[in-house]
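>>> What shape does this take:
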Amino acid sequence: MPAADPTPVLLRGADRAAFAVAFTARLRRAGLPAGITETDDLVRALAASPPVSRTALYWTARVALVRRHADLAVFDRVFAAVFDDGPPLPLSRSAVPPSRRDDTVNVAVPGSGDEAVSGGDGLPWATLPPVVAADETPADGGPLVPDLRPSELAALSGQPFEDLDAVQTAALGEALRDTLTRWPHRRGRRYAAHPAGRRVALRPTIARARRTGWEAVGVVRERPVPRPRRVVMLCDVSESMRAQAAGCLQLMRAFATVADAEVFAFATRLTRLTVPLRHTSPAEAVEQAGAAVGDRFGGTRIAAGIGALLDSHHGQSVRGGVVIVASDGWDSDPPERMSAVMARLRRRAYRIIWLNPRAGAPGWTPAVGGMAAALPFCDRLLPAATFADLTRAVLHLQEVAGRR
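From the prediction side, this is the model:
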């Protein structure tokens, strides 16, 4: 026969359901809103993790029954009253669950019977610490309160691109893709039946009139079927855009995979990156895109790149679409050529958005010849120095591109 488990289990042989019902009933009488759902959660929690000590039972019941921070005092008072044979538990203001991070210090819980609880057995949230002045810090060796930290991605999104490594850039790129949950549409040429339509659909109306002696009792209306608006993005990968190239590449992949956009990179010549960036693997997509661009981190010919796009068969994708140009405006072509090319682009595109990494700097003005020549033909000039700027640009594009 197998040997008996030497670990003592609290409530051994007791009915878990009866204990949960009685305990939640006592909590309700004390003012804590614990109903059938919370009782069932406590029964399941006790079955999944049988309590080996009074402290383990305390945390299991607290996780299953407490939903609000204001109810912790009631829970602690009722729990101490039920298990009054043990030492009193600390009040909710000082009972802090241990952190789940491995690099945090151990948290001592007074009255638990254990000297310390390691950082891997704590709750999935952190209890808000009380507001204590610097001179009121307890010196009796009480529990250490871990500081609440912001989201890692939210903290990294405000840092410049040159301060991020490859792993952080890829993670922020996936978060940028999640921002593109929807994309604006334009009015299509096809029509479909809809109660809010303004035009009468003749064929469905006549077909329905056959049932009523050719009297059009019910009129069927129709409206245009919306179609996604085309997006075309051109990204500058020259030497002056070396630090921002990785972030703009993630934005291009987000547009290519979610918005079905056409994306291009240019330095001294134009390179189409739509097919490589649509790869299912982010690392493979970035590697293939880097291999396809042979003139990166060199000179810059913005006007020549835009002109090559308009002269190619991909120039038809610009018609009626949203064109996004990510560049700092440094161009070796003369400003007159930039003005002529942007005028052609303005006649075809629905909106032209220019993303400049230096546009968010205080006191910045478009003094560069290429940027100054292109600015009169742009609808908006937005900063693009961080992933937070790219996220705001995406949200702006979703709003502006949907306007008629």
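>>> going forward, measure contacts and count neighbours with C-alpha atoms only.
Will do.
>>> just checking, next helix/strand downstream of the helix or strand harbouring Met342?
For Met342, the element it lies in under DSSP states H and E is helix 335-348. As assigned by DSSP H and E, the chain's next helix or strand after helix 335-348 is strand 351-356.
>>> So which elements touch that following strand?
strand 322-326, strand 380-383 (3 or more C-alpha pairs under 8 Å, 6 or more residues apart in numbering; DSSP states H and E).
>>> Of all the residues in the next helix-or-strand element following the shortest one, which ones are buried?
As assigned by DSSP H and E, the chain's next helix or strand after strand 380-383 is helix 387-400. When neighbours are counted by 16 or more other C-alpha atoms under 10 Å, the buried residues of helix 387-400 are found to be Phe387, Ala388, Asp389, Leu390, Thr391, Ala393, Val394, Leu397, Gln398.
>>> Also compute the angle for helix 387-400 relative to strand 351-356, please.
Interaxial angle, helix 387-400 versus strand 351-356 (axes from the mean of the first three to the mean of the last three C-alpha atoms, to 10 degrees): 170 degrees.
>>> any residues touching helix 387-400, and which ones?
157-161, 172, 176, 179-180, 182-184, 247, 251, 382-384 (C-alpha atoms under 8 Å, 6 or more residues apart in numbering).
>>> Next: stretch 213-222.
If you take C-alpha under 8 Å, 6+ apart as the criterion, stretch 213-222 is touched by 191-202, 204-206, 208-209.
>>> Buried members of the contacts of helix 387-400 into ChimeraX, please.
If you want just the buried ones from those in ChimeraX, going by 16+ other C-alpha under 10 Å, the selection is:
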select :157,160,161,172,176,180,183,184,247,251,382,383,384
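>>> ranges for the helices of the stretch 51-200 of the chain?
Remark: helices assigned in the stretch 51-200 of the chain by DSSP state H, counting those that start in this stretch are 54-65, 72-82, 152-156, 166-179.
>>> Tabulate those (JSON lines), appending distance to Tyr350.
Output for the helices of the stretch 51-200 of the chain, formatted as JSON lines (distance: least, C-alpha to C-alpha, whole Å):
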{"stretch": "helix 54-65", "distance to Tyr350": "54"}
{"stretch": "helix 72-82", "distance to Tyr350": "57"}
{"stretch": "helix 152-156", "distance to Tyr350": "32"}
{"stretch": "helix 166-179", "distance to Tyr350": "22"}
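>>> And this one, please, so the two structures can be compared:
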Amino acid sequence: MTGDPLALLVRFAEALRTAGLTVSVDRVVAAAEALGHWGIAADAQPYWPLRVALCRDRSDVPVFDMVYRDWFGTPPDDFGRTGSALVPAQSHRTDGRPGADAPSPQRADVPAPQRADVPSPRAAGGGAGNASRLASRDFDDLTEDELREVATWVDLLRPMPTRRTMHRRSARTGPTDPARTMRLMLRTGGELVRLRHRRPAVRTRRLLLLVDVSASMSPYSDMLLRFAAAALAASPRTTEIFAVGTDHTRLTRSMRGLRPRDALPAAGRVQTGWSGGTTLGDALNGFLRRWGGTDVVRSAIVVFGSDGLEHAEMAPLIRQVQRLAALAKVLIWASPDCHTDGERSKDRLIAQAQQSATRVVGCHDYLALRNLAKVVTNA
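I've put the predicted structure just below:
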């Protein structure tokens, strides 16, 4: 190790925060403790203890990997155990951090090995700064290669809302379960050998995603459908996906059972009026006539991904959004024009329609979709 390991760990955590991850102090402390138990073998990489301690969920992994490559070299989960413990691998640092004068281990004539299904972050510049820029850039401003890279991050998002039930499950800790404790005492002759515990059971809530596929949403509808496919892969029995534009089309059946990256081409083969006109009021009216009285909508978490632009009168759209909000448990309106939580459209009529929604969030970049996943999970 070069320099103070704890100082290096703190600076690495700062790089992760710069790239858009939320790294709290207690996670840094956990990472330091994990590294202390990892061993001092010369060929040991700190990848797994750092990843387990500093990543909150799978959606953090792509950005973590990019920052890790910039600091320590190729992660062992990609291509085997390489590198050494907590020794930065890159030479382009000019801010006084360890490794500033070390030569780069990458040879120009030998390309780094890559997984076939994940584009190399170095193809788009690599590093924490590039990850932060891609994560916060509007989808409409990305190149095709950058969109493919960000799409792999979206595929890892797994929004899954849950709810507590009246049932109880056995647990190792928590409130005492009197019935199970008494039954155990009867089997042991009245001796209180062990307390049994219980906790509330958790069930997955129904999730409905309505994705606007009209022409005005074309830069964003693909990513929203990838987000929907990731939700469907996480909970196929309780998730429904519909495309809306001039009409409504159910996509759940064509996308179910596929990986997110394969689900989008499958959805593209369904006739939905992609990039066509927009009569959202009529489309939602037809959808609610057919599905409004079913479990697809009633008491479900509903995500409506749309910019709200309407070719017809806005009054029908306002009424149908009110109906949708009344039937759903929670209505989340994801709009590419809303860059902060709670921000509504500058168009007065669209803002009036958004007033019926429980939450209005963005969907214009990867960070906005990560936030949408958290909002859905915690709804």
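>>> mind checking the longest helix of structure 2?
Taking DSSP state H as the criterion, structure 2 has its longest helix at helix 218-234.
>>> After superposing, tell me the mean distance of that helix to structure 1.
Taken over the aligned residues, the distance from helix 218-234 of structure 2 to structure 1 averages 1.8 Å (mean C-alpha distance after the TM-score superposition for structure 1).
>>> buried ones in that helix?
219-234.
>>> Tell me which of the helices and strands packed on strand 351-356 of structure 1 sits nearest to Glu38 of structure 1.
Proximity to Glu38 of structure 1 (C-alpha to C-alpha) singles out strand 380-383 among those, at 48.7 Å.
>>> What is that closest one packed up against?
Using 3+ C-alpha pairs under 8 Å, 6+ apart, the elements in contact with strand 380-383 of structure 1 are strand 351-356, helix 387-400.
>>> now that strand: which residue numbers in structure 2?
The alignment of strand 380-383 of structure 1 onto structure 2 (TM-score structural alignment) covers residues 359-362.
>>> What lies in contact with the matching stretch?
Residues contacting stretch 359-362 of structure 2 (C-alpha under 8 Å, 6+ apart): 331-344, 354, 368-369, 372.
>>> Which members of the residues you listed are classed as buried?
Buried among those (16+ other C-alpha under 10 Å): 331-339, 343-344, 354, 368-369, 372.
>>> Dump the helices and strands packed on strand 351-356 of structure 1 to a markdown table, plus distance to Arg348 of structure 1.
Output for these, formatted as a markdown table (distance: least, C-alpha to C-alpha, whole Å):
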| stretch | distance to Arg348 of structure 1 |
| --- | --- |
| strand 322-326 | 10 |
| strand 380-383 | 16 |
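>>> Just name the most buried of those strands.
strand 322-326 (a mean of 24; mean count of other C-alpha atoms under 10 Å).
>>> In structure 2, what range does it match?
Going by TM-score structural alignment: strand 322-326 of structure 1 matches residues 301-305.
>>> out of everything not next to it in sequence, what's closest to Thr39 of structure 1?
Among residues not flanking Thr39 of structure 1 along the chain, Ala20 sits closest, at 5.9 Å (C-alpha to C-alpha, 6 or more residues apart in numbering).
>>> same deal with Ala192 of structure 1?
Nearest one to Ala192 of structure 1, counting by C-alpha to C-alpha, 6+ apart, is Glu222 at 5.2 Å.
>>> my read is that neighbour is in a helix, agree?
No - Glu222 of structure 1 is assigned strand when assessed by DSSP: H, G, I helix; E, B strand; the rest coil, not a helix.
>>> when you align them, which residue in structure 2 goes with Arg358 of structure 1?
Per TM-score structural alignment, Arg358 of structure 1 is aligned with Asp337.
>>> no wait, Thr300 of structure 1
Using TM-score structural alignment, Thr300 of structure 1 pairs with Thr278 in structure 2.
>>> count of neighbours near its match?
24 (other C-alpha atoms under 10 Å).
>>> On the three-state scheme, it is what?
Thr278 of structure 2 ends up coil, using three-state DSSP.
>>> which one is the counterpart of Arg100 of structure 1 in structure 2 nearest to, not counting chain neighbours?
Matched by TM-score structural alignment, Arg100 of structure 1 corresponds to Gln106 in structure 2. Closest residue to Gln106 of structure 2 apart from its sequence neighbours, by C-alpha to C-alpha, 6+ apart: Ala112 at 7.5 Å.
>>> list the contacts for the closest residue to Arg230 of structure 1 other than its chain neighbours?
Leaving aside its sequence neighbours, Arg230 of structure 1 sits nearest to Gly321 (C-alpha to C-alpha, 6+ apart; 4.5 Å). By C-alpha under 8 Å, 6+ apart, Gly321 of structure 1 lies in contact with Arg229, Arg230, Val231, Val232, Ala349, Tyr350, Arg351.
>>> corresponding residue for the third one in structure 2?
Applying TM-score structural alignment, one finds that Val231 of structure 1 aligns to Leu207 in structure 2.
>>> Tell me the spacing between Val394 of structure 1 and Met252 of structure 1.
According to C-alpha to C-alpha, to the nearest Å, Val394 of structure 1 and Met252 of structure 1 sit 11 Å apart.
>>> make that Glu162 of structure 1, sorry
Using C-alpha to C-alpha, Glu162 of structure 1 is found at 18 Å from Met252 of structure 1.
>>> Same check on Leu72 of structure 1?
Taken as C-alpha to C-alpha, the span from Leu72 of structure 1 to Met252 of structure 1 is 48 Å.
>>> for Ala343 of structure 1, same thing?
Ala343 of structure 1 sits at a distance of 24 Å from Met252 of structure 1 (criterion: C-alpha to C-alpha).
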